[in-house]
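**Student:** Sequence first, then the predicted structure, then my questions.
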Amino acid sequence: MGRGKVQLKRIEDKISRQVTFSKRKGGLMKKANELAVLCDVEVALLIFSDRGRLYEFCSTESLEEILERYRIHAEEEAAVRKRAEQEKHGVVDDKDKQSQELQLFPKLRSNHGIEMNLAECTDLQTSGNPLQMIQSHLDTQNIDQKSMTELTQLEKEMDAILRQIRLRKTQLMMEAVKAVHEETLLSLASTSSSV
């Protein structure tokens, strides 16, 4: 026989609340671990108790790395939203777009210690087949001979490239939505003026 549905509201009894917190915290951390293992994903979990005590779970060696990835992702998403809002109001031009992209992805240091701007990677923007471009890049990197540190750095570079691709994709989708919205407004305006 299954248990009944629990009403979600604050537990008034202090002892019951603490027991529930302890049990559910353990269950949540167990589920986070299972998700990380089964799906091969990075999971970070932070819990602050009502007394201010910190409980944390991290599926990788460094919680700071996951938090840094989150911070970068959140900044990129905020920049995309800001740019979309500016484009909606017609405030941004091409030079502003390029400078914003450079702020998001200022410089990457390659495995050989050479700094490169993502804006200089024109093959990303002009390549007909990104998979072929990535494969040729990996072939020149001699993956089999890389150390763990070098592979981690290469992964970060690839993540940054992927973020730029997603940023451009989001930008194109926002432009398409804007164009459809403008077409709809024009058709509504022409329909209402002909009536």
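**Tutor:** Everything's here; your move. In this text the structure is predicted, and so the values were computed from the model without any measurement.

**Student:** Every contact and neighbour count from this point should use C-alpha atoms.
**Tutor:** Noted.

**Student:** Tell me which other helices or strands the lengthiest helix in the chain touches.
**Tutor:** What stands out as the longest helix in the chain, according to DSSP state H, is helix 148-194. Contact analysis of helix 148-194 by 3 or more Cα pairs under 8 Å, 6 or more residues apart in numbering; DSSP states H and E lists helix 63-88 as its packing neighbours.

**Student:** just checking, next helix/strand downstream of the helix it packs on?
**Tutor:** If you walk from helix 63-88 toward the C-terminus, the next helix or strand you reach (DSSP states H and E) is helix 94-104.

**Student:** try it against this one:
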Amino acid sequence: MVRGKTQLKRIENASSRQVTFSKRRSGLLKKAFELSVLCDAEVALTIFSHSGRLYEFSSSSLMSNTIERYQKNAKTLSNLRITEEVYMQKLKDEAADSYKKLDHLEDAKRKLMGENIDSCSINELVHVEEQLGKSLSKIRARKNALFQEQIHQLKQQEAKLMKVNTDLKEKCEMLAMSSVPISQPLSPDMEVETGLFIGPPKTKVAHV
């Protein structure tokens, strides 16, 4: 049979309440003792009855030592919680400030793009116009600087190409001069084959 869930509420009958208190108190003290022995933990348990009677258990020699240790740790934890709360609040403030700055920048960007300017005053429009003028001046200056850099690079490339062209022209002229044949005088000892014959002329034989 399944045991039903017991509803926790104050026991109205005084004698039953006293009996339950005695049983539960003994079991709680026993569990505290077992926890200190099995887990080598420092355990302190304090119980006050309805009539104000004190029941306590301490695994250390003195309950006051455990209480003092608890107070030190509780103070440290409290300081840590305060520090964390201050830090979290600081982060929230910084995030809110960042959102405000972002909204301001988005609004300024829209105005520079010519959007949402119907509600702007004359002073705001003059300010936007000045910002655009400064931006255009910087853009033109940067554009002119890039043009000057490109012109300088093109002049350098032109000078390199002219030098290469000059070197190629000189090489072509040298090759042309080396390919022209040069006639050399004949040596006296050299024999030249000709059609001349020295001696009596040959007679022709008539064939019958």
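**Tutor:** Everything's here; your move. Fair warning: this is a prediction, and the values are worked out from it, not measured in the lab.

**Student:** TM-score for this pair?
**Tutor:** Once superposed, the chains reach a TM-score of 0.46 (TM-score structural alignment, normalised by the length of the first structure), with 106 aligned residues with a Cα RMSD of 2.6 Å.

**Student:** Buried residues, stretch 20-33 of the first structure. List them.
**Tutor:** Applying a neighbour-count criterion of 16 or more other Cα atoms under 10 Å, the buried positions in stretch 20-33 of the first structure are M29, A32, N33.

**Student:** Out of those residues, which is nearest to A179 of the first structure?
**Tutor:** The nearest member of the buried residues of stretch 20-33 of the first structure to A179 of the first structure, counting by Cα to Cα, is A32 at 41.6 Å.

**Student:** those strands in the second structure, which residues are they?
**Tutor:** Remark: strands assigned in the second structure by DSSP state E are 44-48, 54-58.

**Student:** can you tell which of those strands is closest to S98 of the second structure?
**Tutor:** Using Cα to Cα as the measure, strand 44-48 is the one of the strands of the second structure that comes nearest S98 of the second structure, at 49.3 Å.

**Student:** Taking their axis directions, the closest one and strand 54-58 sit at what angle?
**Tutor:** On the basis of axes from the mean of the first three to the mean of the last three Cα atoms, to 10 degrees, strand 44-48 of the second structure is oriented at 170 degrees to strand 54-58.

**Student:** Check which helices and strands strand 44-48 of the second structure is in contact with.
**Tutor:** Where contact means 3+ Cα pairs under 8 Å, 6+ apart, strand 44-48 of the second structure is packed against helix 14-39, strand 54-58, helix 63-112.

**Student:** at 6 Å what do you get?
**Tutor:** strand 54-58 (3 or more Cα pairs under 6 Å, 6 or more residues apart in numbering; DSSP states H and E).

**Student:** Can you tell me which helices and strands the strand it packs on packs against?
**Tutor:** Contact here means 3+ Cα pairs under 6 Å, 6+ apart; on that basis strand 54-58 of the second structure packs against strand 44-48.

**Student:** Distance check, M173 of the first structure against L167 of the first structure.
**Tutor:** When Cα to Cα, to the nearest Å is applied, the distance between M173 of the first structure and L167 of the first structure equals 10 Å.

**Student:** just to revisit the earlier point, distance from the longest helix of the first structure to the middle of the chain?
**Tutor:** Taking Cα atoms, centre = their mean, to the nearest Å, one finds helix 148-194 of the first structure lying 14 Å from the centre of the chain it belongs to.

**Student:** right, and the strands of the second structure - which one's nearest F147 of the second structure?
**Tutor:** Proximity of the strands of the second structure to F147 of the second structure was assessed by Cα to Cα; the nearest stretch is strand 44-48, lying at 83.7 Å.

**Student:** Now do the end-to-end distance for stretch 106-125 of the second structure.
**Tutor:** In terms of Cα to Cα, the two terminal residues of stretch 106-125 of the second structure are separated by 16 Å.

**Student:** Okay, and which of the buried residues of stretch 20-33 of the first structure map to strands?
**Tutor:** Among the buried residues of stretch 20-33 of the first structure, no member falls in strands (DSSP E).

**Student:** Among these, which one lies nearest to R163 of the first structure?
**Tutor:** Looking at the buried residues of stretch 20-33 of the first structure and their distance to R163 of the first structure, the nearest is A32, at 24.9 Å (Cα to Cα).

**Student:** my guess is I47 of the first structure is in a strand, correct?
**Tutor:** Yes. Residue state for I47 of the first structure (DSSP: H, G, I helix; E, B strand; the rest coil) corresponds to a strand.

**Student:** does the residue nearest to it when sequence neighbours are not counted sit in a helix, a strand or a coil?
**Tutor:** Among residues not flanking I47 of the first structure along the chain, Y55 sits closest, at 5.0 Å (Cα to Cα, 6 or more residues apart in numbering). When the structure is split into helix, strand and coil by three-state DSSP, Y55 of the first structure lands in strand.

**Student:** distance of Y55 of the first structure from K14 of the first structure?
**Tutor:** The spacing between Y55 of the first structure and K14 of the first structure, counted by Cα to Cα, is 19 Å.

**Student:** Just want to know which of these two has more residues nearby.
**Tutor:** Y55 (12 against 9; other Cα atoms under 10 Å).

**Student:** so that one touches L45, yeah?
**Tutor:** No. The pair Y55 of the first structure and L45 does not pass the contact test of Cα atoms under 6 Å, sitting 8.1 Å apart.

**Student:** what's the neighbour count on Q103 of the first structure?
**Tutor:** Taking other Cα under 10 Å as the definition, Q103 of the first structure ends up with a neighbour count of 12.
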